[in-house]
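**Q** Fold the following, please.
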Amino acid sequence: MSQTEMFEAMLARGQDNEMLRYTLGNAYFAESEFGKSIEHLQQAVLLKPDYSAAWRVLGRALAGDGQLQEAKSAFDQGEKVAEANGDIQAAKEINVFRKRVLKALDE
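**A** All right, here's what the predicted structure looks like:
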């Protein structure tokens, strides 16, 4: 059983929470399954709107899927959340990815 299959089975058993959704989204992102990644990461930030790590990966998944405006919005929100949480490193990382999306939008 793959990692994503194991986590999907947990979700199917009703163990839904922001950490499981983040983990699933991150696993799908690593497999370049951007649509599935986005689905789970969007749920993670709905369950926990101040989850800066989920916002970071959500933005990356959206960018990977070619949804650049949506990625920019996710990075904007993620940066605000990270700064509000005092998570300076996450804010810096999000800003780097945000700049890449802005550059891609200008091209």
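
**Q** Please make it C-alpha for all contacts and neighbour counts, starting now.
**A** Fine.

**Q** Show me where this structure has its strands.
**A** Listed in chain order, the strands found in the chain under DSSP state E amount to none.

**Q** So which residue is smack in the middle of it?
**A** Nearest to the geometric centre of the chain sits L58, at 2.1 Å (C-alpha atoms, centre = their mean).

**Q** before we go on, could you also do this sequence so I can check it against the first one:
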Amino acid sequence: MSMLDNLLKLLDGPRDGAMLRFGIANEYAHLQDWPQAANYARQAVTKQHDFSAAWKLLGKALLNAGDAAAALAAYHEGIAIAEAKGDIQAAKEMKVFARRIEKAQGE
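**A** As a prediction, the model looks like this:
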């Protein structure tokens, strides 16, 4: 039984929430299943809008799934949220990732 299987069993139970959805997204990211990682990261930020780490993972998953525009939008929203809650490190990291996408789009 994998970690992912264990986490998926908890869905829709009493422990279901943003952290569980983030954990599932992270497991899919480790497997490089980027569309599923993006799906669960999006669910995590839907359940807890100010979840900086989930925004960062959502951007990464969208970018790796081939949707640079959506990744950039996720990073921009994540940066605003991270800055508003004082999560400076997450904001800095997402700014770096966003700049890379912007630079790649400009070339």
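
**Q** Report the TM-score for the pair.
**A** The TM-score (TM-score structural alignment, normalised by the length of structure 1) is 0.94; 107 aligned residues with a C-alpha RMSD of 1.2 Å.

**Q** thinking again about what came up before, can you tell me which residues contact the alignment partner in structure 2 of the residue nearest to the centre of structure 1?
**A** Structural alignment places L58 of structure 1 opposite L58 in structure 2 (criterion: TM-score structural alignment). By C-alpha atoms under 8 Å, 6 or more residues apart in numbering, the residues touching L58 of structure 2 are A37, A38, A41, R42, A71, A74.

**Q** do K56 of structure 2 as well
**A** With contact set as C-alpha under 8 Å, 6+ apart, K56 of structure 2 has these partners: A74, Y75, G78, A90, M94.

**Q** now swap in G59 of structure 1 and tell me
**A** Each residue near G59 of structure 1 by C-alpha under 8 Å, 6+ apart is listed here: E70, A71, K72, S73, A74, F75.

**Q** returning to what we had before: do you know how far the residue nearest to the centre of structure 1 is from M1 of structure 1?
**A** Between L58 of structure 1 and M1 of structure 1 the distance is 25 Å, computed by C-alpha to C-alpha, to the nearest Å.

**Q** for L20 of structure 1, same thing?
**A** Relative to M1 of structure 1, L20 of structure 1 is positioned 17 Å away (C-alpha to C-alpha).

**Q** Tally up the residues packed near the equivalent of G86 of structure 2 over in structure 1, please.
**A** Residue correspondence, TM-score structural alignment: G86 of structure 2 in this structure matches G86 in structure 1. By the measure other C-alpha atoms under 10 Å, the count of residues near G86 of structure 1 is 11.

**Q** what do you get for A104 of structure 2?
**A** 10.

**Q** How about L72 of structure 2?
**A** There are 24 residues near L72 of structure 2, going by other C-alpha under 10 Å.

**Q** Quick one: map it onto structure 1.
**A** Taking TM-score structural alignment as the alignment basis, one finds that L72 of structure 2 is matched in structure 1 by K72.

**Q** Spit out the contact partners of the residue nearest to its match when sequence neighbours are not counted.
**A** Excluding its sequence neighbours, the residue lying closest to K72 of structure 1 (C-alpha to C-alpha, 6 or more residues apart in numbering) is R98, at 6.0 Å. Neighbour list for R98 of structure 1: A71, K72, F75, D76 [criterion: C-alpha under 8 Å, 6+ apart].
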